[in-house]
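Student: Quick one, structure for this:
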Amino acid sequence: MEQHVDVPVLIVGGGPTGLTLACELARRGVACRLVEKALEPFSGSRGKGLQPRSMEVLEDLGVLDAVLASGALYPLMRAYAGEKVVWEGRMHEPREPMPDVPYPNGWMIPQWRMEEILRTRLAGYGVRVELATELTGFEQDEEGVTATLVHAGRTERVRASYLVGADGGHSFVRKHLGVSFVGETYETDRMLIGDVQADGLDREHWHAWVNPETRTPRVMMCPLPGTNVFQFVAPLAPDAVPELSLSAFQKIFDEGSGRSDVRLHDPSWMSVYRVNIRMVDRYRVGRVFLAGDAAHVHSPEGGQGLNTGIQDAYNLGWKLGQVLAGAPRALLDSYEEERLPIAADVLGLSTKLHQKTVRGEPDAHRRGKETQQLGLHYRDSRLARDERDSRGSIRAGDRAPDAPCHDAAGTPVRLFEAFRGPHFTLLAFGAAHADTVAHINARYGPLVRAHTVVEPGEPTGANTLVDTHRHARTAYDLDGNALVLVRPDGYIGLITHRPSDGSVHEYLRLVAASPIA
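Tutor: From the prediction side, this is the model:
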C-alpha cells in the first residue's frame, strides 16, 4: 500500500556525507529524512583520516569531543624489509596549535566510529537513519521531487522539496539524473583492504613491508585507535583473482612481510578496492543535488575523499536551510559554483599523491599543508564580496580564522565559539561600530550574531569581544575599522571598510531569510 509523505529534504545515503547534511539541517529545525539501502550501518574503516578543516566543521556540529575521544594522531610509520626496519617516520609532522588554527593535525578515527558519532548526534534531534530503505525512482517538477522508496516490500511515495544524493560512487541518484561521471577506473590498480585483529604485532606503529627495489608497499597494517583492530591493505597483482577470506589475507601477509610469527584473526570487514578517479560535471539538476562520493571519487592517498564529502554537506546544508526559510532560491546556485572547483582541485591533489606512491618516490608518504583543506577558498564565488580598496592576505571567500578573545567580564571566548551554530556572525572591528552591532542584533535576531571586536583597554559592552593579544586583527589582516560577515559554514562572505551597515543588509538580502525583527 502506498503512502504519501511530505518532507522538505530527502537525503539518500547514510554515510559521513549524508549524516553531516542531516545534522546540519536538523539543528536548523529543518525536517529531513535520511534513507540508506544497506541493511545495517557500515562496519569498516574504509576512510580513517580527518583533516584539520573537517575537525573545525565537527566542532561546530557539536561532535568534536566524541571524535577526539575515539581517535588519535597518526601513528609513527615503520617500513621493513623482512624483519629489518629500513625507515621510520611520520606521514604528518605534528604541529602545535596556533591562535588561528586550533586543530593543525590530521586525526585518525575508523569510519564506522565516525558514522556512529554522527548518528548519535542526529538521534539527539529526533532523526534516525532509515536502514534497508532503497530509492528506486524519482521525478521532479517546478515545485518539488516525488521519490519512490521501498522498504521490506512496501512501496512509499515521498514528496520532498529537495532531494540530495549522498549515495556513494555507484550513486543511483546520479545515474538516474544522467549526470556524467568523468574520469578513470584503474582496473589493474587494486588492493585488498580489511579490518582484522593480529597477534604478534605492536600497536604503536603503522607497519609497512615494502619492495626494496621499487619502494612500493607489499602489505600494510595500521592500528585503528580505540579498537583492537588493524586495517590491512595489500596491493593486488594485475592478474590476481582476489579472495576475501582470512586465509587469503594471512597468506598475503606472510609472503609480503616474510614473517611467520604474526597471526591474523577475527576479520570484521573485507573488501576489494579499485582506484577510481572521477567527478561529475554538475552538482545539481533542478531540485536534486549530489554530494560526497556521488559527486567525486578519489584515490585513498592524502585522505581527501571523506573530508571533501563532509564539506560538500556543510556547504549545502546552510543554503538549503536558508532557502527553505525564505531566502532567494538563487542562493542554491552557489553550491555547484563553489564545490565543483574544489572537487576538481582536491581530485588533482589525491591523484598526484597516488602517482607518487605508485612510482615509489622517496617522499611519497609525506603529507603537507595542501592536504589539510584549510586553504580551500571561495574567492571567486558570487557570495564573496570584498569592498576594500586594498585587500589583505585574508579575503572574502576564505576560511574565517579562529582567535582567542575575552568578553566584557574577562571570560575567554574563541572566535570559533562565537561562530558555533547555524547563524551568521558579524565581527565589527573597532569601537566605532558599536551602534552597527546593536542595530544588526536588534533587526536580525538569531539569524545574525554581531560582536564588536575591540583592543584591550577600549570600552566594552554586552556584545563585545576583546582581542586579548591582537590575534584576531592579525589573523584577519585588518587595518582600522572593518566589518567582517562570516557565513554559517565558517567562510567569510563580506569584508568592508564602509562606516555604515548598508553593505551587510545588502549581502543578507541575497543569502538569508527575511529579518526576524
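Student: switch to C-alpha atoms for all contacts and neighbour counts from now on
Tutor: Will do.
Student: Report the separation between Met114 and Val57.
Tutor: To Val57, Met114 is 13 Å away according to Cα to Cα, to the nearest Å.
Student: right, and His406 touches Val413 too?
Tutor: Yes. His406 lies in contact with Val413 (Cα atoms under 8 Å); the separation is 4.9 Å.
Student: so what's in contact with the two at the same time?
Tutor: Residues touching both His406 and Val413 by Cα atoms under 8 Å, 6 or more residues apart in numbering: Leu465.
Student: residue contacts, the residue lying closest to Met108 once chain neighbours are set aside?
Tutor: Spatial nearest neighbour of Met108, excluding adjacent residues (Cα to Cα, 6 or more residues apart in numbering): Gly49 at 4.5 Å. By Cα under 8 Å, 6+ apart, the residues touching Gly49 are 106-110, 303.
Student: and of the residues you listed, the nearest to Glu36?
Tutor: Nearest to Glu36 among these: Pro110, at 19.6 Å, using Cα to Cα.
Student: which residues sit in contact with the closest one?
Tutor: 44-49, 71, 224-225.
Student: and the gap between it and Pro223?
Tutor: Taken as Cα to Cα, the span from Pro110 to Pro223 is 10 Å.
Student: Cross-check the contact I'm expecting between Pro328 and Leu510.
Tutor: Yes. The criterion here is Cα under 8 Å, and Pro328 meets it with Leu510 at 6.4 Å.
Student: so what's Asp266 up against?
Tutor: 196-197.
Student: Regarding it, what is its secondary structure?
Tutor: Per DSSP: H, G, I helix; E, B strand; the rest coil, the local secondary structure of Asp266 is strand.
Student: excluding its backbone neighbours, what's nearest Met270?
Tutor: Nearest non-adjacent residue to Met270 (Cα to Cα, 6+ apart): Gly194, at 4.1 Å.
Student: Also Arg388?
Tutor: The nearest residue in space to Arg388 (Cα to Cα, 6+ apart) is Thr496, at 5.7 Å.
Student: same question, Arg379
Tutor: Gly397 (4.1 Å).
Student: can you check Ala512 too?
Tutor: Per Cα to Cα, 6+ apart, closest to Ala512 is Ala327, 4.8 Å.
Student: Please generate a structure for the following sequence too, so the two can be compared:
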Amino acid sequence: MTVVIAGAGPTGLTLGIELARRGIPCRLLDRESGLFPGSRGKGLQPRTLEVFDDLGVLDDVRAEGMPFPNFRLYSGTEIVWERPLHEMLGVEEPRVSPGVPYPKAWLIPQWRTDRILHDRFVRLGGKVEFDTEVTGFEQRPNGVTVSVLRNGIPERIEADYLVGTDGGRSTVRKLLGVGFAGETYETERSLVGDVRAKGLDGVACHMITHAGDVTKRFSLWNLPNTDYYQFVAAVTPQDAAEPTLDTLRRTMVERTGRTDIELRDLRWISVYRINVRMVDRFRVDRVLLAGDAAHVHSSASGQGLNTSVQDAYNLGWKLAAVLGGAPDALLDSYEAERMPVAAHLLGLSTEMHRRNFRPTTGPAPAIHQLDITYRGGPLALDDRAAKGQLQAGDRAPDGLLPDGTRLFDLFRGTHATVLTFGGPIEGYDLAAGTRVLVRPDGHIGAVGDVENWLRLVEGGGSGDLLPRLDVRSYALEVAGDRVHRVTAEHQA
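Tutor: Prediction:
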C-alpha cells in the first residue's frame, strides 16, 4: 500500500503530512536537489492558518512570519499614502471572534513554509526523495507503475495511486493527457525574486513609482526576520529575456527615477508569466492532480498556495479512507468539490489582477477563503426541512468552550467529529438536538443525517457502519447562546 506524490512543494508536503499522520505509506519525490529557495507564495490566508493549526505547524508558521505590513505608495522619494491590507481591499478590519480565531492574512516567505512542512513530514516518519523525476507511468486496475529517474538512473515504483503536485508545468498532468484550458497573457511579464535593498525605511509593501501611479510600480516587500525583500516588477519581454540583477537595477531606476536604493545579493529571480488555466479532470483512475498541476492563475489576491494546500487537505483523508477499505468512488468527490472552488478562485484572482490596486465601486473581494463551501456536493447531507445559515458543506466554525478550549481542539486530528447541540451558539444556528458531523478536513459533512453520511463514506449497508473513520462524539449543553458543558460520548 503506497501513494507516490510527485512534487515536494506546499501541496505535496501537505498531502504527505496528511497521509503520514494516518499511517499511510507514501513516496514523496521531487526532481530538484532541495526545497524551493524563494519567497514566491508569501501570503497565507485565514483558512490556511486553520489548516496548519490542524496539521500541527501553526506555531512555527506564526513564529517565522508576521502580520501583513501596510502598503506604502511613493512618488519618487515622497510617501503619498500608507494603507493596511483591509483598506486596500475595501473591507472592514478583520477581528478575532469565537468562530474565526485567525482572521488576518499572514506573511511568511514560501521557503520557510516549505521547510516547516518538510520538518513536520520528517517528524512523522516521511522522507523527501530529491533528484528523483517522474518520467512516465502505467495504470492497471489495481495500481500504477511509476517510472522515475533517480540521480539519472531509471527506476520503477509500484504504487496504489499517483498524485501530481508538480506545479504549473506538471509532468504528471502532461503525461495524463487531460485538458488544460485557459489563456496566457502573452504581453505581460514580471520579474519576481528576493534581494537585499539599502535605502528604504520601515516595514511595508513599498510600492515605488515615478509619479504616484500605482499601476506603474516597482514593489519591494519586507520579508519577516530577514533583511531580504521580495521584489515584483512588470517588465518588457526583452528585459524578461535577461533576468539578472543588472536588469532589475535598471528597471527600478527607469520605473521610479530613484538612484538612492541599492539592490544587491540576488538570492532568487524568476520571470513570471500570467496563466489562467484549469484542467478538465482532477482524476483519471488512479492518477490525481492537485495544486498548480491542476490550476494556475494570477498571483493577485494571494490565492495560489492557499488553494493548493486545501486541495491536498481535501484529498488526503479520502485517499487514506479508500486505502483503508472505503469505496473507491469516495475519490470522485475530490474533483466534484475542488473543481468549482478552483474555477471560482481563478475568476477572483483574474478580477484582482485586472483591478491592479485601482479603486473599485463594486463589492469587496473575499480573499480569506473562509467562505469556501461544498454545498450541494456528493458529501453534503442535510435532512432539515428548513435549512439555516450554516449548512452541510460549509466550513465548521470555531467556538469557545467553558474551560477555555475551542471547538477546533475537538476537531484537531485525523478523526471526524459528531456534535449534538443543545441549542444555537455563535456560528451554529441549530435547534436543540441537532447532530452535526464535521469531516476530518473541517467541513460539515452532515446536519442531522450522520448515519447516512457514514454509510456513504464508509461503504456500509444499513446497520453496517464499517470502522474506516475514527469518529469522536460530543454533546454540547447550551445556556443562552454559549456552550455550558461538553460531554464526550461513545467514540466509534
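Student: follow-up on the earlier one: can you give me every residue that contacts the residue nearest to Met270 of the first structure?
Tutor: Gly194 of the first structure neighbours (Cα under 8 Å, 6+ apart): 44-45, 231-233, 267-271.
Student: out of these, which are buried?
Tutor: Using 16 or more other Cα atoms under 10 Å as the burial test, the contacts of Gly194 of the first structure include 44-45, 231-233, 267, 269-271 as buried.
Student: Please convert these to CSV, extending it with secondary structure.
Tutor: Formatted as CSV, these follow (three-state DSSP):
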residue, secondary structure
Gly44, coil
Ser45, coil
Gln231, strand
Phe232, strand
Val233, strand
Pro267, strand
Trp269, strand
Met270, strand
Ser271, strand
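Student: Generate CSV for those residues, with distance to Arg379 of the first structure as supplementary columns.
Tutor: Formatted as CSV, those follow (distance: Cα to Cα, whole Å):
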residue, distance to Arg379 of the first structure
Gly44, 37
Ser45, 34
Gln231, 38
Phe232, 40
Val233, 39
Pro267, 46
Trp269, 42
Met270, 42
Ser271, 40
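Student: Can you tell me the element Pro154 of the second structure falls in?
Tutor: Using DSSP states H and E, Pro154 of the second structure sits in strand 153-159.
Student: so what does that strand touch, helix or strand wise?
Tutor: When contacts are defined as 3 or more Cα pairs under 8 Å, 6 or more residues apart in numbering; DSSP states H and E, strand 153-159 of the second structure sits against strand 143-150.
Student: Check which helix or strand the residue nearest to Arg379 of the first structure maps to.
Tutor: Going by DSSP H and E, Gly397 of the first structure is not part of any helix or strand.
Student: host element of the residue nearest the centre of the second structure?
Tutor: Residue closest to the mean C-alpha point of the second structure, counted by Cα atoms, centre = their mean, is Asn306 at 2.3 Å. Assigned by DSSP H and E, Asn306 of the second structure belongs to helix 304-323.
Student: ok now that helix, how far from the chain's centre?
Tutor: 10 Å (Cα atoms, centre = their mean, to the nearest Å).
Student: and the angle for the next helix or strand after it with helix 304-323?
Tutor: Going down the chain from helix 304-323 of the second structure, the next helix or strand is helix 332-355, by DSSP H and E. Relative orientation of helix 332-355 of the second structure and helix 304-323, computed by axes from the mean of the first three to the mean of the last three Cα atoms, to 10 degrees: 180 degrees.
Student: Can you name every helix or strand that whichever helix or strand comes after helix 332-355 of the second structure contacts?
Tutor: Downstream of helix 332-355 of the second structure, the next assigned helix or strand under DSSP H and E is strand 381-382. Here strand 381-382 of the second structure is seen to pack against strand 444-447 when contacts are counted using 3+ Cα pairs under 8 Å, 6+ apart.
Student: Read off where the strand it packs on ends up in the first structure.
Tutor: Using TM-score structural alignment, the residues of the first structure aligned to strand 444-447 of the second structure are 492-495.
Student: neighbours of the aligned partner of Ala63 of the second structure in the first structure, just the number please.
Tutor: Under the alignment (TM-score structural alignment), Ala63 of the second structure pairs with Ala69 in the first structure. As a burial measure, Ala69 of the first structure scores 11 neighbours (other Cα atoms under 10 Å).
Student: which SS state does Ala69 of the first structure fall under?
Tutor: When classified by three-state DSSP, Ala69 of the first structure comes out as helix.
Student: Same question for Thr227 of the first structure.
Tutor: At Thr227 of the first structure, secondary structure determined by three-state DSSP is coil.
Student: Could I get the contacting residues of Arg358 of the second structure?
Tutor: Contacts of Arg358 of the second structure by Cα under 8 Å, 6+ apart are 214-215.
Student: same check, this time on Val80 of the second structure
Tutor: Val80 of the second structure neighbours (Cα under 8 Å, 6+ apart): 72-74, 212.
Student: So what does it match up with in the first structure?
Tutor: In the first structure, Val80 of the second structure lands on Val86 (TM-score structural alignment).
Student: how close does its match sit to Pro8 of the first structure?
Tutor: According to Cα to Cα, Val86 of the first structure and Pro8 of the first structure sit 57 Å apart.
Student: sorry, back to before: for the match of strand 444-447 of the second structure, the distance to its chain's centre please.
Tutor: Centroid displacement of stretch 492-495 of the first structure relative to its chain, using Cα atoms, centre = their mean, is 21 Å.
Student: thinking again about what came up before, ok, the residue nearest to Arg388 of the first structure - contacts?
Tutor: Counting by Cα under 8 Å, 6+ apart, Thr496 of the first structure touches 386-388, 482-484, 503.
Student: if we go to 6 Å?
Tutor: Going by Cα atoms under 6 Å, 6 or more residues apart in numbering, Thr496 of the first structure touches 387-388, 482-483.
Student: In ChimeraX, how would I select the buried members of those?
Tutor: Paste this into ChimeraX to select the buried members of those, with burial taken from 16+ other Cα under 10 Å:
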select :482,483
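Student: what kind of secondary structure is Tyr229 of the second structure in?
Tutor: strand.
Student: Can you report how many residues neighbour it?
Tutor: Tyr229 of the second structure has 24 neighbours, counted by other Cα under 10 Å.
Student: so it makes contact with Phe218?
Tutor: No. Applying Cα atoms under 6 Å, one finds Tyr229 of the second structure not in contact with Phe218, separated by 12.0 Å.
Student: Arg46 of the first structure is in what secondary structure piece?
Tutor: Applying DSSP H and E, one finds Arg46 of the first structure in no helix or strand.
Student: Distance of it relative to Met108 of the first structure?
Tutor: Taken as Cα to Cα, the span from Arg46 of the first structure to Met108 of the first structure is 12 Å.
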